[in-house]
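Got a sequence here, can you build the structure:
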Amino acid sequence: MKEFKIAGHAILPGEFKEIDINIARLPSHTIIDTPIYVSRGLEEGPILALIAGMHGDEINGMEIVRRILDGGLHQPKRGTVICMPIINMYGFLNYSRDVPDGKDINRSFPGSRNGSLASRVAYHLMHDVIPFIDYGIDFHTGGAMRANYPQVRALLTDEKNIELAQAFHAPFTLNSPFRPNSLRKEASRRGKNIIVYEGGESLRFDQNAIKEGIAGTLRLMKHLNMIDEAPLPDVENKIIWSTTWIRAKNAGLFQTNVYCGQLVQKDEWVGTITDPFGEFKEKVMTPVTGYVVGLNNIPVINAGDALMHIGMDNMCRLENFGEQ
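The predicted model follows:
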């Protein structure tokens, strides 16, 4: 078998190794390392990276990778699995999405050795890990108090991305263009295919999202011929080609009538905005037929706040817009 090295460390066939990548240190002189766990099968195969904790408060992805490690599911028969449970150790320690300088690592790629802290983390990832992989799953969640129903996001104009997303088989697959300076975009420029899995909300475990994330990862590994068995999907995979947000017209207290993942019909009453003093009550109606792929869970809202993310597959688009 070919020699395999990552971050300067050689990994032998059948070997499992923990590698610490030094990023920086705190003002207290405490060293901050990013641990990665590499498990190589006894036979040749693809190299798959499981990346979580890009945003330090998105713990569902961390738990998915942790359970994969804890259950021995990271050990392939063929190929190599690289597990990175926490990319943003700073954010994790501070319950924060960003690093201490306020920057978002996932808007800092390809990074710089001498740049901002976020840029330095991105640089190490792009130089120590990404060049050595074939494929990757980048695990994320919704923002604070905003839940995402289990979904894969990928650029569906790329045939390999479609293949990976269909193999993962989340309840929803969203067509998602690249965002500037994101890991997914910069990895693609280097010929690497990375799909994003989103599920749940920040700082809160979502057991369904965790379960779907683990099962989807195993299905993808089976598709890549890294393992021989994987769970069968429980639901149909719906391809979401376009989305729209329902936003609050007024500030107040929001209560929803629907749940994440639900199909809602055009002009359906999906929630209510009231004020704390009983002076007004406003019904929130959906402008389109589609699926609730994201839902705001915080009651206190301001005018313009996102309340629901509605996704439309081909059947929904046909119903909304006709045969255009």
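
When you work out contacts or count neighbours from here on, use the C-alpha atoms and nothing else.
OK.

who does the longest helix seen in the chain touch, helix- and strand-wise?
Criterion DSSP state H: the longest helix present in the chain is helix 207-223. Using 3 or more CA pairs under 8 Å, 6 or more residues apart in numbering; DSSP states H and E, the elements in contact with helix 207-223 are helix 59-70, strand 146-154, helix 159-168, strand 193-200.

Let me know which of the ones you listed is the nearest to L218.
Nearest to L218 among the helices and strands packed on helix 207-223 is helix 159-168 (7.8 Å), distances taken as CA to CA.

So what touches the helix or strand just after the closest one?
As assigned by DSSP states H and E, the chain's next helix or strand after helix 159-168 is strand 172-175. With contact meaning CA atoms under 8 Å, 6 or more residues apart in numbering, strand 172-175 is reached by 149-156, 165-166, 237-242, 293, 311.

and those, which are buried?
The neighbour-count test (16 or more other CA atoms under 10 Å) marks 149-156, 165-166, 237-242, 293, 311 as buried among the contacts of strand 172-175.

before we move on, back to that, which helix or strand lies directly C-terminal to the longest helix of the chain?
Using DSSP H and E, the next helix or strand after helix 207-223 towards the C-terminus is strand 238-240.

any idea how far that next one is from the chain center?
Distance of strand 238-240 from its chain centroid, counting by CA atoms, centre = their mean, to the nearest Å, is 16 Å.

Check stretch 94-105 too.
The answer for stretch 94-105 is 17 Å, by CA atoms, centre = their mean.

so A230 touches L218, yeah?
Yes. Contact criterion CA atoms under 8 Å: A230 and L218 qualify, at 5.3 Å.

Please identify which of the two sits among more neighbours.
Legend: neighbour count by other CA atoms under 10 Å for A230 and L218, higher for L218 (24 against 16).

all helices of the chain, in order?
Secondary structure of the chain by DSSP H: the helices cover 59-70, 89-93, 117-128, 159-168, 183-189, 207-223, 314-321.

List the buried residues for stretch 225-233?
Neighbour-count burial for stretch 225-233, with 16+ other CA under 10 Å as criterion, is recorded at N225, M226, I227, A230.

Could you export those to CSV, including columns for distance to K5?
Converted to CSV, the buried residues of stretch 225-233 look like this (distance: CA to CA, whole Å):
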residue, distance to K5
N225, 21
M226, 19
I227, 22
A230, 28
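
Looking at those, which is nearest T80?
Nearest to T80 among these is M226, at 8.0 Å by CA to CA.

Just to check, that closest one is in contact with G79?
Yes. Between M226 and G79 a contact is recorded at 5.9 Å, counting by CA under 8 Å.

So for those two, which residues contact both of them?
In terms of CA under 8 Å, 6+ apart, M226 and G79 are both contacted by the residues G45, P46.

ok, the closest residue in space to A118 that isn't next to it in sequence to P35 distance?
Among residues not flanking A118 along the chain, I105 sits closest, at 4.7 Å (CA to CA, 6 or more residues apart in numbering). Look at I105 and P35: by CA to CA, to the nearest Å, they are 17 Å apart.

Another sequence for comparison is provided below:
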Amino acid sequence: MAARAPFSIGEFEIEAGAQRTIDLPVSVLSDHTPVTMSVHVVHGEKPGPTLFISAAIHGDEVIGVEIVRRVLQSKSLSKLRGTLLAIPIVNAFGFMNHSRYLPDRRDLNRSFPGSPKGSLAGRLAHLFETEILDRSDVGIDLHSAAIHRTNLPQIRVSPSGARTSELANAFGAPLVLMSKVREGSLRGVAQKKGVDVLLYEAGEGLRFDEFSVRVGVSGILRVMHTLGMIGAKGVPKSRTTSMQSSHSVWERSPAGGLLRCFVGTGENVSKGQVLGIVSSPFGDFEENVIATHGGLIIGRTNLPIVNEGDGLFHIATIRQNISAETKIENIAAELEDSIMADEDEII
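The predicted structure follows:
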């Protein structure tokens, strides 16, 4: 059988059976420091799909960087079929400055498809589209909540096709949330090109948490196994079906003041339940935060200082009549039983 052709990206070629980190030029800073987007290419000896894994499109969403690092340490990649493109830090500008945005104050995930002669965000979006997206069959884009907020591990997909749903369920996150595609997002331009993209949301900006990292690593390996890129050995088995939701709401602060939360992510709540209390710093008034919908808490603020109208609790309506807490506990137990990379690290 003839050897598989090399994988071409930028000005580089990676031979079949090899892996290499390459740097794609993005820009030059005002002090003449060059900035690149680094891509680790694993080009398998045998044919198969091309999958990209991206993180830190928002520079302060660092949890995905750790997830990509652990995936690249997996022994399962030694017999990879197809090609893996791992981009742990897409937005290097924001990552270095602990910021969601680029120096031009734009949100990269609202700047696709971009332009080679546009703003800095537009140029980076165009580079990612032409060098990564156009070479891929499937993508997994890793995100977290913004700073001072946290998200329950969840996969977000648009109702675009059966394969997207199949891959979302194979990932095995606690929740699969159907959500509309935002204009200018990576997921939006990928959908137009026929590339299935899963968006993983978990944890908090500028923070790691071990549960979210492990769910992310396990989910990516399961998706790769479902795509036929890796074998079953070393891939954590999922014995728990993801919860499904197609509707979610934010409960907002009824007043400004200090918030005391009574519920956390992963908890089931009922309509009319008191989720927390907002109090005046002087103690002269208190106002309850009441759930207007029942469902699962999939995100919440971590900041006790709130203004009137701030989003406090993100609640998803769950289709199944189940105990969300029990399901999440089962997933945590499965991850504890699995042999994962960096098992001895405490994060």
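
just to revisit the earlier point, I'd like the helices of the first structure laid out as CSV, including distance to Y197 of the first structure.
Below are those laid out as CSV (distance: least, CA to CA, whole Å):
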stretch, distance to Y197 of the first structure
helix 59-70, 8
helix 89-93, 19
helix 117-128, 19
helix 159-168, 9
helix 183-189, 12
helix 207-223, 7
helix 314-321, 21
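
For V288 of the first structure, which of the ones you listed is the nearest?
Across the helices of the first structure, V288 of the first structure has its closest neighbour in helix 314-321 (6.1 Å, CA to CA).

Now do the buried residues in that closest one.
Within helix 314-321 of the first structure, the residues scored as buried using 16+ other CA under 10 Å are C316, R317, N320.

how about those in TSV, adding distance to N181 of the first structure?
Listed next are these as TSV, based on distance: CA to CA, whole Å:
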residue	distance to N181 of the first structure
C316	32
R317	31
N320	34
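
ok, those residues vs I68 of the first structure, which is closest?
Nearest to I68 of the first structure among the buried residues of helix 314-321 of the first structure, with distances taken as CA to CA, is C316, at 35.4 Å.

Can you tell me how far the closest one is from T289 of the first structure?
The gap separating C316 of the first structure from T289 of the first structure is 6 Å, by CA to CA.

again, but for N88 of the first structure
For N88 of the first structure relative to T289 of the first structure (CA to CA), the value is 37 Å.

More neighbours: which of these two?
Remark: of N88 of the first structure and T289, N88 carries more neighbours, 27 against 22, as counted by other CA under 10 Å.

Show me what I310 of the first structure lines up with in the second structure.
Matched to the second structure by TM-score structural alignment, I310 of the first structure sits across from I315.

now swap in R78 of the first structure and tell me
Under TM-score structural alignment, R78 of the first structure pairs with R81 in the second structure.

thinking that match is in contact with I230, fair?
Yes. Using CA under 8 Å, R81 of the second structure is in contact with I230, at 6.5 Å.

Of all the helices and strands packed on helix 207-223 of the first structure, which one comes closest to G14 of the first structure?
Among these, helix 59-70 comes nearest to G14 of the first structure, with 15.5 Å by CA to CA.

Identify the residues contacting the closest one?
50-53, 74, 83-86, 139-141, 199-206, 209-211, 213-214.

gap between that helix and the chain center?
So, by CA atoms, centre = their mean, the centroid of helix 59-70 of the first structure is 12 Å from its chain's centroid.

just stretch 292-300 of the second structure next, same as before
20 Å.

likewise stretch 18-27 of the second structure?
So, by CA atoms, centre = their mean, the centroid of stretch 18-27 of the second structure is 22 Å from its chain's centroid.

against the first structure, where does that stretch fall?
Mapping stretch 18-27 of the second structure onto the first structure (TM-score structural alignment) gives residues 15-24.

tell me which residues in the matching stretch are buried?
Per 16+ other CA under 10 Å, stretch 15-24 of the first structure contains these buried residues: F16, I19, I21, I23.

Max pairwise distance over the residues you listed: which two?
Taking CA to CA, no two of the buried residues of stretch 15-24 of the first structure sit farther apart than F16 and I23, at 22.2 Å.

Identify the residue of the first structure aligned to R182 of the second structure.
Residue pairing (TM-score structural alignment): R182 of the second structure is matched to R179 of the first structure.

wait, what's in contact with its match?
By CA under 8 Å, 6+ apart, the neighbours of R179 of the first structure are R107, K185.

Likewise for the one 10 residues further on?
For R189 of the first structure, no contacting residues are found, by CA under 8 Å, 6+ apart.

how much space is there between it and S182 of the first structure?
Taking CA to CA, one finds R189 of the first structure at 11 Å from S182 of the first structure.

Quick check, I87 of the second structure in contact with V42.
No. Counting by CA under 8 Å, I87 of the second structure stays clear of V42, with 11.6 Å between them.

coming back round to it: between the helices of the first structure, which one is nearest to A248 of the first structure?
helix 314-321 (21.4 Å).

what about I105 and P35 of the first structure, which has more around it?
Using other CA under 10 Å, the more surrounded residue of I105 of the first structure and P35 is I105, with 27 against 17.

Counterpart of S158 of the second structure over in the first structure?
Match for S158 of the second structure (TM-score structural alignment): L155.

Quick check, its match in contact with K185.
No. With contact defined as CA under 8 Å, L155 of the first structure does not count as touching K185 (9.8 Å).

Identify the contacts common to these two.
Shared contacts of L155 of the first structure and K185 (CA under 8 Å, 6+ apart): F178.

Number of residues surrounding G48 of the second structure?
18.

next one: F109 of the first structure
24.

Give me the nearest residue to the counterpart of it in the second structure, chain neighbours excluded.
Using TM-score structural alignment as the criterion, the counterpart of F109 of the first structure in the second structure is F112. Leaving aside its sequence neighbours, F112 of the second structure sits nearest to G184 (CA to CA, 6+ apart; 4.6 Å).

Do I have it right that that neighbour meets D107?
No. Using CA under 8 Å, G184 of the second structure is not in contact with D107; the gap is 9.5 Å.

ok, these two, which is more surrounded?
D107 (21 against 17).

OK, contacts around the nearest residue to A306 of the first structure once chain neighbours are set aside?
Among residues not flanking A306 of the first structure along the chain, R247 sits closest, at 4.5 Å (CA to CA, 6+ apart). Counting by CA under 8 Å, 6+ apart, R247 of the first structure makes contact with A303, G304, D305, A306, L307, M308.

All set, thanks.
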